[in-house]
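Visitor: heads up, no residue letters with this:
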């Protein structure tokens, strides 16, 4: 409910990447309003609209075909800073929610002596998963990676922020990714938006889920950014009385009629073009 109206920027559209192909999508907005979808960096798309006073309903649906790049974890090396593409360098820097500079000492103590490569990123993921307890409502929009390290609890975005900060602190580019939580434990509640991590290894971005609540093979990528500030699901300018979003995700048969349900796997997965 909007009174006296508001401007909205929504990050709900599925990304189109070299390995996540958009088969179909639809958008229904009630009441009918002028809207536009603007392209952003790294295949991000943002829905922009201005809502008059009263109720607003936005319904977005998409079908995507995902063909992961699959690699053996042991084959993935860290890329030294001098070998990183210019476009990847920003993902090494501290950001609003990922204070890698503050966590540098902790990261070196825990992970500085580990062999470099996919195994070190996995060790960071597992450390965050062990040290942080998933608890709904335990954090808010101002909670940072340092806050989560101190409190030891959070939701998926907090797990992701902490893992990203620790990766960056030891020289591993990492970014915050939004998507959907396919395969999440029903005990956590209904389907929802999700936050996970992409780390740069072997000149490609690979998926990691430090919260351990969903199946990476089932993630539908929406957007990537330095942290949650870059890729909020909804940024609203004006007063609003929001209702909780209703989110659904399921596996469907492909164009060949075959149903391939996402599974847990020990292989490294990427939906980046490389």
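Guide: Right, received. Where do you want to start? Quick caveat: nothing in here was measured; it's all calculated off a predicted structure.
Visitor: going forward, measure contacts between C-alpha atoms and count neighbours the same way
Guide: Fine.
Visitor: Which residue ranges of this protein form strands?
Guide: Remark: strands assigned in the chain by DSSP state E are 6-10, 20-30, 35-39, 45-51, 57-66, 69-71, 133-134, 153-154, 174-180, 193-201, 204-208, 223-225, 234-237, 268-270.
Visitor: elements contacting the first one?
Guide: In this structure, strand 6-10 makes packing contacts with strand 45-51, strand 234-237, judged by 3 or more Cα pairs under 8 Å, 6 or more residues apart in numbering; DSSP states H and E.
Visitor: and those, which is most packed in?
Guide: Counting by mean count of other Cα atoms under 10 Å, strand 45-51 has the highest mean neighbour count of the helices and strands packed on strand 6-10, with a mean of 19.
Visitor: try it against this one:
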């Protein structure tokens, strides 16, 4: 009887030991960086055809045109940027941790009525990421380490009482960042209605919340603000959105000057920055329905081509005599697949 009890005790001790090892292994696995699976990889070329003209003679003309302001390195990378003189390409370190590129152009003089053109070609490799997220691996992040992506900013009024109260009501008793981010994702898409007549001027998250209407900028501002109010690091990402089902494939040259788009990323522990597309319309049996095909990925036909985490304006300066000149600057954007 004593030997049986001792044998049973050793069995329990050994079993507990292996269970502890297994539990620790699961924890280690959950805390390891999980990378997305990449699909539909394409080598793309974005051609920028820029033209400037003035109604008066100008001298010492300088143009600085933003090209790329950081990249989502989990699914896209710049392969090269080509331009001919007088264009020079400048590369800088971006706050997002990846590089930024600008095109700078100088002319000693620009006679009135004379068009000047310069071209820039950006080659990039773009893939569709698919994240398979384990909610248990999504732990709460250190707020001090992500203070920049939890703080309010222009257009993202995450500290406004209305935004805070809305986030609180939507998430209820949820505490897991993955669950919270999906609840907020569902809310934004069901609350908002896409309105093409909305102004091009940025109006911000509070406007989007109060009006329930807007464009991709409004959807993205509201989602980022709600996530930040709920303690989830979030940021905007700018670029182009191209639907191959609606606009055709990229074998030919496609004008994408009117395909500018804004979407978002959230930071989930073990996965880092995860793309979330709050601006979509999915209908089932004629009714607007939430689709998580836009959370952590996008459909294969819905290309998202990032140009950066900031959207700085094109700038120029020049010298002139007399009254102020009228200067016109236009950029045509062409996308094709190599």
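Guide: Happy to help now that I have it. Computed from a prediction, not measured in an experiment: that's the story for all the values here.
Visitor: what's the TM-score here?
Guide: Here the TM-score for the pair of chains, by TM-score structural alignment, normalised by the length of the first structure, is 0.72; 239 aligned residues with a Cα RMSD of 3.2 Å.
Visitor: out of the helices and strands packed on strand 6-10 of the first structure, which comes closest to residue 140 of the first structure?
Guide: strand 234-237 (14.7 Å; Cα to Cα).
Visitor: residues in contact with the closest one?
Guide: Contact with strand 234-237 of the first structure is made by 6-11, as judged by Cα atoms under 8 Å, 6 or more residues apart in numbering.
Visitor: let's see it at 6 Å
Guide: The contact list for strand 234-237 of the first structure (Cα atoms under 6 Å, 6 or more residues apart in numbering) reads 6-10.
Visitor: Mind checking which residue lies nearest the centre of the second structure?
Guide: Residue closest to the average C-alpha location in the second structure (Cα atoms, centre = their mean): residue 237, at 2.5 Å.
Visitor: And it? What does it align with in the first structure?
Guide: Aligned counterpart of residue 237 of the second structure in the first structure: residue 177 (TM-score structural alignment).
Visitor: doesn't residue 221 make contact with its match?
Guide: No - using Cα atoms under 6 Å, residue 177 of the first structure is not in contact with residue 221, being 7.1 Å away.
Visitor: quick one: stretch 57-66 of the first structure to the second structure mean distance?
Guide: Comparison of stretch 57-66 of the first structure with the second structure after fitting gives an average deviation of 2.9 Å (mean Cα distance after the TM-score superposition for the first structure).
Visitor: chain center to that stretch, what's the gap?
Guide: Relative to the centre of its chain, stretch 57-66 of the first structure is centred 17 Å away, using Cα atoms, centre = their mean, to the nearest Å.
Visitor: which other residues reach that stretch?
Guide: By Cα under 6 Å, 6+ apart, the list of residues contacting stretch 57-66 of the first structure reads 19-30.
Visitor: Can you give me the buried ones in that stretch?
Guide: For stretch 57-66 of the first structure, burial by neighbour count (16 or more other Cα atoms under 10 Å) applies to 63-66.
Visitor: where do the helices sit along the first structure?
Guide: With DSSP state H, the ranges of helices along the first structure come out as 104-111, 118-131, 145-151, 156-169.
Visitor: Go ahead and measure how far the second one is from the middle of the chain.
Guide: Centroid separation between helix 118-131 of the first structure and its chain, computed with Cα atoms, centre = their mean, is 17 Å.
Visitor: quick one: that helix aligns where in the second structure?
Guide: Counting by TM-score structural alignment, helix 118-131 of the first structure sits on residues 178-191 of the second structure.
Visitor: quick one: that stretch to the first structure mean distance?
Guide: Superposed on the first structure, stretch 178-191 of the second structure shows a mean distance to its aligned partners of 1.7 Å (mean Cα distance after the TM-score superposition for the first structure).
Visitor: what sits up against that stretch?
Guide: Counting by Cα under 6 Å, 6+ apart, 135, 171, 212, 278 sit against stretch 178-191 of the second structure.
Visitor: One more: stretch 140-150 of the first structure?
Guide: Residues from elsewhere that reach stretch 140-150 of the first structure (Cα under 6 Å, 6+ apart): 97-98, 161-162.
Visitor: nearest to residue 241 of the first structure, of these?
Guide: Once Cα to Cα is applied, the member of these that ends up nearest residue 241 of the first structure is residue 97, at 25.9 Å.
Visitor: Fine by me, thanks again.
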